[in-house]
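Peer 1: generate a structure from the sequence data that follows.
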Amino acid sequence: MHKGFVYILSNKNRTTFYIGVTSDIKRRILEHKTGIGSAFTKKYNLTDLMYYEKIEGMNECINREKQLKNWHRDWKINLIREDNPEMKDLSASWFIEQDGKLLLSDR
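Peer 2: This is a model prediction of the structure:
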């Protein structure tokens, strides 16, 4: 069974949130950070990874995504703060900037 990830992104001010699903979390976050993730995340500059879950099976991922999208904003923030109380970008160490381009780090 293929694993997947459900993730929550936000902007620098933590005012807007986006919930997505992917089979490759690092690749997908890199896409968001470089502006090719989605029109919504690009429009609102949602590039900071606040939360993610690894889930077995893409159908389960999609079901979890739908569940989280139906949650109230406060519930989502509480979920994020359980594992990320300071609401920092969890992917900050995943990438390096080289020659003006953002690349996946070896770390």
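
Peer 1: drop to CA atoms for contacts and neighbour counts, all remaining ones
Peer 2: Will do.

Peer 1: doesn't residue 53 belong to a strand?
Peer 2: Yes: if the criterion is DSSP: H, G, I helix; E, B strand; the rest coil, then residue 53 is within a strand.

Peer 1: let me see the contact set for it.
Peer 2: By CA atoms under 8 Å, 6 or more residues apart in numbering, the contact list for residue 53 reads 5-7.

Peer 1: and with 6 Å instead?
Peer 2: 5-6 (CA atoms under 6 Å, 6 or more residues apart in numbering).

Peer 1: could you also give me the structure for this second sequence? I'd like to compare it with the first:
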Amino acid sequence: MDEQAYVYIMASKRNGTIYLGSTDHLARRAWEHREGVVPGFTKTYGCKLLVWYELHGTLETARVREFQMKSWKRAWKLREIEGLNPEWDDLYERIARP
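Peer 2: Okay, the predicted model is just below:
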């Protein structure tokens, strides 16, 4: 069975509040953050922009990477975002399926 999982970063705005998470369904999870469906950090701080993501083969490896990155300094996370997405564009439209 082919599994896919992602580590992702949501942001409130460029250089704003960021949230790091992992999921096996990136489009659905990003939509949940955007719509504020689930109470929590991203809803409270308005993290609605999908600004970075990384594909992994399994949810387990994505979660390992997520926990590794959560221990990083903020500057390192910002460097990851700007390496993939220097303009901090919202990547949701690129991954959302109609």
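
Peer 1: you'd agree residue 4 of the first structure is up against residue 55?
Peer 2: Yes: the criterion here is CA atoms under 6 Å, and residue 4 of the first structure meets it with residue 55 at 5.3 Å.

Peer 1: more neighbours: the two, which one.
Peer 2: residue 4 (21 against 17; other CA atoms under 10 Å).

Peer 1: residue 50 of the second structure: what secondary structure?
Peer 2: Going by three-state DSSP: residue 50 of the second structure is strand.

Peer 1: what ranges does the first structure have for its strands?
Peer 2: In the first structure, the strands defined using DSSP state E lie at 3-10, 17-22, 48-56, 95-98, 101-104.

Peer 1: show me what the fourth one is packed against.
Peer 2: When contacts are defined as 3 or more CA pairs under 6 Å, 6 or more residues apart in numbering; DSSP states H and E, strand 95-98 of the first structure sits against strand 101-104.
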